[in-house]
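In: could you look at this predicted model? Sequence included:
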Amino acid sequence: MSDDLVFYTNPMSRGRIVRWLLEEAGVRYETQVLDYSSTMKQSDYLAVNPMGKVPAIRHRGKVVTECAAICAYVADAFPEAGLAPPTDDRADYYRWLFFAAGPVEQAVTDRAMGFTPTAEQGRMAGYGSYDLTIDTLETAVAGKEYVVGDRFTAADVYVGAQVGWGLQFGTIPKRDSFQRYWAGLEAREAWKRASEKDDALMPKDASVA
């Protein structure tokens, strides 16, 4: 593996998003698997990410954290992989990549934790309401194979992961548009390879699809 790109992860984390991205990019990378209660909180890794969370990457000495940022960075760092559209056609790419990372993540997390904002709190939080966020997300994928025209991009990795996990765990409703979109993505060979690699790292008493 190449020392140029180091991937810090745990198979029971959002690191699965980045693994899928790296497999789509077809780049060489070194994987460092961290444990939540030990190595993730030790000084060596805190020097990489002071939050003590995964995933993160280190590429040629530079650290990138946060899944959406990693998706955008890798797509730009390895243009030959074709994971980013041309710079003059990135409106939907940036819009939906960061919509999924912001409003969708927040709305889904709040709902899972039992917090339903009032109308006033929804304005403060920025996403309005769970229902509004999900309805808006649906406009990104309804009747479409990919979120950016007819091409697969890093935005599909992030949006697709949110949709796929949401369908699996019940945090996103099983609407036809979401199910059709995810069905196309989970058939991708890179997603299958990434899942196999992460599944092989899972504890024997745990399971993640």
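Out: Looks like it came in fine.
In: please make it C-alpha for all contacts and neighbour counts, starting now.
Out: Fine.
In: which residues sit in contact with residue 5?
Out: Residue 5 makes contacts with 28, 29, 30, 57, 58, 59, 60, as judged by CA atoms under 8 Å, 6 or more residues apart in numbering.
In: which residue sits closest to it, ignoring its sequence neighbours?
Out: residue 59 (4.5 Å; CA to CA, 6 or more residues apart in numbering).
In: how close does the one you found sit to residue 158?
Out: According to CA to CA, to the nearest Å, residue 59 and residue 158 sit 20 Å apart.
In: which of these two has more neighbours?
Out: Set residue 59 next to residue 158 and count neighbours by other CA atoms under 10 Å: residue 158 wins out with 25 against 18.
In: I figured the residue nearest to residue 5 hits residue 6, correct?
Out: Yes: between residue 59 and residue 6 there is a contact under CA atoms under 8 Å: 6.5 Å.
In: residue 141 - how many residues pack around it?
Out: By other CA under 10 Å, 23 other residues sit near residue 141.
In: list the contacts of the nearest residue to it once chain neighbours are set aside.
Out: Spatial nearest neighbour of residue 141, chain neighbours left out: residue 147 (5.9 Å); criterion: CA to CA, 6+ apart. By CA under 8 Å, 6+ apart, the contact list for residue 147 reads 92, 93, 96, 140, 141, 155, 156.
In: next SSE after the host helix or strand of the third one?
Out: With the criterion set as DSSP states H and E, the secondary-structure element containing residue 96 is helix 91-99. Following the chain from helix 91-99 toward its C-terminal end, the next helix or strand by DSSP H and E is helix 105-112.
In: below is an additional structure, to be compared with the one above:
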Amino acid sequence: MTQLTLYTNPMSRGRIARWMVEETAQPYETVILPFGPPMKSPDYRAVNPMGKVPAIRHGDVVVTECAAICAYLADTFPEARLAPSQQARGSYYRWLFFAAGPLEAAVSNRSLGFEVPPERHRMIGYGSYEDVMDTLEIAVSTNPFVAGSTFTAADVYVGSHIGWGLQFGSIEKRPAFESYLARVTDRPAYRRAREKDDAAMQALQA
């Protein structure tokens, strides 16, 4: 069996990748990288030149960026049924990359105190924060899950963003968001991932 390795830090977006790896039910090795010199070391930059986590190595394949990790693992382990059939991937791709692009950019800018002037909305990919929130509500309330009636890797990614956003106040508290988050996190893989990351965080802080 090809070795799967997760490079992560429990206080980072690595929690998304951990959840996704747990959903595949595949054995894996975890490499915890503290922030600072270890994450910027030449050895790790050979894995991810950005010097950031998460990343995965699967045999000779290295994947970085959370959305890409989710998509790769869903395709590589089809037995986990984390991606729709090829004919039904429109919503799956749409909302996975909506979250990786407009949603993350809008939330990050809002958190940093940067507001796009109305006359510049056409120049920025997400338009306005309000447009993104309204679109996100459509994504999570049209169907039980973002790609339809079944849970997919896109829910790992979208759900993680909503979870953090609600926790830290960067995403508005709307009933649709809270209801969707409760649905997607009511999973054994999510609970396993959270327990492992919480334990790793305590170890780093000890």
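Out: Now that the structure is in, tell me what you want to look at. Because the structure is predicted, anything quoted here is derived from the model rather than measured.
In: just give the TM-score of the two.
Out: The TM-score (TM-score structural alignment, normalised by the length of structure 2) is 0.96; 205 aligned residues with a CA RMSD of 1.4 Å.
In: would you list every one of the strands in structure 2?
Out: 4-8, 29-32, 55-58, 61-64 (DSSP state E).
In: turn the ones you listed into TSV, columns for distance to residue 44 of structure 2.
Out: Below are the strands of structure 2 laid out as TSV (distance: least, CA to CA, whole Å):
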stretch	distance to residue 44 of structure 2
strand 4-8	9
strand 29-32	10
strand 55-58	10
strand 61-64	12
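In: quick revisit: neighbour-wise, give me the winner out of the contacts of residue 5 of structure 1.
Out: Within these, most neighbours by other CA under 10 Å means residue 57, with 29 neighbours.
In: enumerate every residue touching that one.
Out: Listed by CA under 8 Å, 6+ apart, the contact partners of residue 57 of structure 1 are 5, 6, 7, 8, 63, 64, 65, 70.
In: where do the helices sit along structure 2?
Out: Here structure 2 has its helices, by DSSP state H, at 14-24, 42-45, 66-76, 90-98, 104-111, 129-141, 153-168, 175-184, 188-205.
In: residues contacting the residue nearest in space to the middle of structure 1?
Out: Centroid-nearest residue in structure 1, with CA atoms, centre = their mean: residue 158, separated by 3.6 Å. Residue 158 of structure 1 makes contact with 17, 67, 68, 71, 97, 100, 101, according to CA under 8 Å, 6+ apart.
In: so how far is residue 63 of structure 2 from residue 117 of structure 2?
Out: Going from residue 117 of structure 2 to residue 63 of structure 2 by CA to CA gives 36 Å.
In: more neighbours: which of the two?
Out: Remark: of residue 117 of structure 2 and residue 63, residue 63 carries more neighbours, 19 against 10, as counted by other CA under 10 Å.
In: can I assume that one is in contact with residue 69?
Out: Yes: at 5.9 Å, residue 63 of structure 2 and residue 69 qualify as touching, with contact defined as CA under 8 Å.
In: ok, now which residue in structure 2 is the farthest from the centroid?
Out: Centroid-distance maximum for structure 2: residue 119 at 31.1 Å, with CA atoms, centre = their mean.
In: what residues are up against it?
Out: Residue 119 of structure 2 makes contact with no residue under the criterion CA under 8 Å, 6+ apart.
In: what about it, distance to residue 128 of structure 2?
Out: Distance, residue 119 of structure 2 to residue 128 of structure 2, by CA to CA: 11 Å.
In: residue 81 of structure 2 reaches residue 71, doesn't it?
Out: No: using CA under 8 Å, residue 81 of structure 2 is not in contact with residue 71, being 11.8 Å away.
In: sorry, back to before: quick one, what contacts the residue nearest to residue 5 of structure 1?
Out: Applying CA under 8 Å, 6+ apart, the residues near residue 59 of structure 1 are 4, 5, 6.
In: ok, now how distant is the residue nearest to residue 150 of structure 2 when sequence neighbours are not counted from residue 19 of structure 2?
Out: Nearest in space to residue 150 of structure 2, with sequence neighbours left out and distances taken as CA to CA, 6+ apart, is residue 144 at 7.3 Å. For residue 144 of structure 2, the distance to residue 19 of structure 2 (CA to CA) stands at 19 Å.
In: ok, the two, which is more surrounded?
Out: Higher neighbour count among residue 144 of structure 2 and residue 19: residue 19, with 25 against 16, using other CA under 10 Å.
In: now the more buried one. Nearest residue, chain neighbours left out?
Out: Nearest in space to residue 19 of structure 2, with sequence neighbours left out and distances taken as CA to CA, 6+ apart, is residue 193 at 5.1 Å.
In: what about that neighbour, how many residues close to it?
Out: 21.
In: that one against residue 18, yeah?
Out: Yes: using CA under 8 Å, residue 193 of structure 2 is in contact with residue 18, at 5.8 Å.
In: tell me who's in contact with residue 3 of structure 1.
Out: When contacts are counted by CA under 8 Å, 6+ apart, residue 3 of structure 1 touches 29, 30, 60.
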